[in-house]
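Peer 1: predicted structure and sequence below. I'll ask about it afterward.
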Amino acid sequence: MADFLDQLGEILFLDIETASLTGKFDDLDPRLQDEWIKKERLIHLEKPTEAPGSLYFDRAGIHAEFGQVICVGVGFFQSKKKDKKIIFRSKVFADPEERELLLGLKALLEKKKWVLCAHNGKEFDFPYLCRRMLIQGISLPEPLQISGKRPWEVRHLDTMEMWKFGDYKHYTRLELLAAVFGIPTSKEGIDGSQVNSAFYLENNLEKIKKYCLRDVEVTARIYMAMHPQLDELVIEVGQPQETKKDHKD
């Protein structure tokens, strides 16, 4: 168990929340408008949309070329081996200016040789962060650099991939895994489909931050649930911390 706890302390659990680049399709750069219309045709190939851009507000945020990162929650475990207790510490990066947020995250990722863990992170969170950092002119921190690395050299974990057990067709929502493991839901008052509205229509970044941090904690608890040999450990959750703009590019 001691070795596992040492390894556990190196894992940074992560969740991102994203929104469309602009609140209205008409405010998007004309070149990107043209590209989005082409993407819409692929999304609704058999059923064309009523008007060009009609899917933008609801769907653009999941595409890094048309979206932006508005919040990143991170968390990690600190162990107290004598007490058989682990404390979950978390932070949130949130800023209307995406570049500032990403620079803050980069500074944290460069402080330690982290292993990154997210739910569906390999298909969404990690590549999305990489793309947005490059678009913002930010060099990738080492944990996000995968080019030229062998598969076993990439320090990325994915709780959805872990749950697949080799079944490539199997997709499982974070909320479903939380339900089957008896972990409290993170979907209280908001879910992923409502983030864009909360950001642009409600101007409520605080609500998004709380939701993002709950998702990070749920991901961490699911990871622990997949290691039942550690049932005797007690998990305590520390107070989330706000991040400061002490980064440098």
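Peer 2: Perfect, thanks for sending it. Remember, it's a predicted structure, so these values are computed and weren't measured experimentally.

Peer 1: hey, let's count contacts and neighbours off CA atoms from now on
Peer 2: Fine.

Peer 1: can you pull out the helices in the chain?
Peer 2: 2-8, 30-43, 56-59, 98-109, 125-135, 159-164, 174-180, 195-200, 205-225 (DSSP state H).

Peer 1: buried sites along stretch 118-125?
Peer 2: Neighbour-count burial for stretch 118-125 flags 118, 119, 120, 121, 122, 124, 125 (criterion: 16 or more other Cα atoms under 10 Å).

Peer 1: quick one: contacts for the fourth one?
Peer 2: Just to be clear, that refers to residue 121. 127, 157, 158 (Cα atoms under 8 Å, 6 or more residues apart in numbering).

Peer 1: and here is the other one:
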Amino acid sequence: MLEQIDIANVLFLDIETVSVTHTYAELSENFQYLWKAKSNSLFKTDEASTEEDLNQTYRDRAAIYAEFGKIMCISVGVVYRDKDDKRLKVRLKSFAGHDEAQILKDFSELMAQHYPTPGKYSICGHNIKEFDIPYICRRMVVHQMPFPKLLDLEGKKPWETLHLLDTLEMWKFGDRKNYTSLKVLAALLDFPSPKDDIDGSQVGRVYWDEQDVERISFYCEKDVLATIQLFLRFRRMPILVDDQIAHIR
């Protein structure tokens, strides 16, 4: 099936998420209570956490939960065939900033304009079925936004969501026991690692402490590029080199 997919009709994506507030103390009283309950469940304890513990778990873990985090960057990659030299090339672009609603709106408009139907178009990412897609959909519900057609998944049967291509799932080949990172697969399959600057655990610090949205966007785009390279490896095709890659600003 993978061999039949036109890579030019695939939107590659990755998201970066951060806690919805900088610190636990900035949460409303209700959400402080809810995070305390969440924190206790994470560490399987009924004991009340100290303020220091709650601050630390919030800083370390809140971003991965759509109820306590937000999307600050959605990066996408579009592969196309150059008319002159006939090689594949890729354009990478990010929707990023502090206004999550605007990020989601801009992303939805891209989807509606260029990727309107799941019959022809696909979305691809690494672990998108477990993380990126559910997170995007949940945050769209928070902002009361309609889903783009490729993300309108409610009530869909497995054979109706074949347009969601997950490179982690491809690598598992049916094995459900473990997670393999893009960094490991980049080393194994010999394409550039996306983790040569920051990694996911540092995104919150760079966002809240350094306010460096541009740095995070570039990091997120490198994850998208690594996913494209992995997809090409699955297809036994040459990986992209520098003159085939463009970051759109």
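Peer 2: Ah, there it is. Not measured: the values here are computed from a predicted model.

Peer 1: out of the contacts of residue 121 of the first structure, who's the most crowded?
Peer 2: residue 157 (20 neighbours; other Cα atoms under 10 Å).

Peer 1: any idea which strand is longest in the second structure?
Peer 2: strand 69-81 (DSSP state E).

Peer 1: quick one: that one aligns where in the first structure?
Peer 2: Using TM-score structural alignment, strand 69-81 of the second structure corresponds to residues 67-79 of the first structure.

Peer 1: after superposition, how close is the matching stretch to the second structure?
Peer 2: Following the fit onto the second structure, the mean deviation recorded for stretch 67-79 of the first structure is 0.6 Å by mean Cα distance after the TM-score superposition for the first structure.

Peer 1: just how off-centre is that stretch within its chain?
Peer 2: In terms of Cα atoms, centre = their mean, to the nearest Å, the centre of stretch 67-79 of the first structure is set 7 Å apart from its chain centre.

Peer 1: ok, stretch 211-228 of the first structure next?
Peer 2: 12 Å.

Peer 1: equivalent analysis for stretch 31-48 of the second structure, please.
Peer 2: That offset, for stretch 31-48 of the second structure, works out to 26 Å (Cα atoms, centre = their mean).

Peer 1: ditto for stretch 126-134 of the first structure
Peer 2: 11 Å.

Peer 1: whereabouts in the second structure does it align?
Peer 2: Counting by TM-score structural alignment, stretch 126-134 of the first structure corresponds to 133-141 in the second structure.

Peer 1: next, the mean deviation of the matching stretch compared to the first structure.
Peer 2: Compared with the first structure after fitting, stretch 133-141 of the second structure deviates on average by 0.4 Å (mean Cα distance after the TM-score superposition for the first structure).

Peer 1: circling back: go through the helices of the first structure and pick out the most buried.
Peer 2: The highest average neighbour count among those, using mean count of other Cα atoms under 10 Å, belongs to helix 205-225 at a mean of 22.

Peer 1: before we move on, the earlier item: which one of the helices of the first structure lies closest to residue 186 of the first structure?
Peer 2: Smallest distance to residue 186 of the first structure across these (Cα to Cα): 5.1 Å, for helix 205-225.

Peer 1: reformat the helices of the first structure as TSV; add distance to residue 240 of the first structure.
Peer 2: Shown next, in TSV, are the helices of the first structure (distance: least, Cα to Cα, whole Å):
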stretch	distance to residue 240 of the first structure
helix 2-8	19
helix 30-43	37
helix 56-59	29
helix 98-109	15
helix 125-135	21
helix 159-164	22
helix 174-180	21
helix 195-200	20
helix 205-225	8
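
Peer 1: quick revisit: so which of the buried residues of stretch 118-125 of the first structure sit within strands?
Peer 2: residue 118.

Peer 1: including distance to residue 194 of the first structure, could the buried residues of stretch 118-125 of the first structure go into a markdown table?
Peer 2: Converted to a markdown table, those look like this (distance: Cα to Cα, whole Å):
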| residue | distance to residue 194 of the first structure |
| --- | --- |
| 118 | 20 |
| 119 | 19 |
| 120 | 19 |
| 121 | 20 |
| 122 | 23 |
| 124 | 18 |
| 125 | 18 |
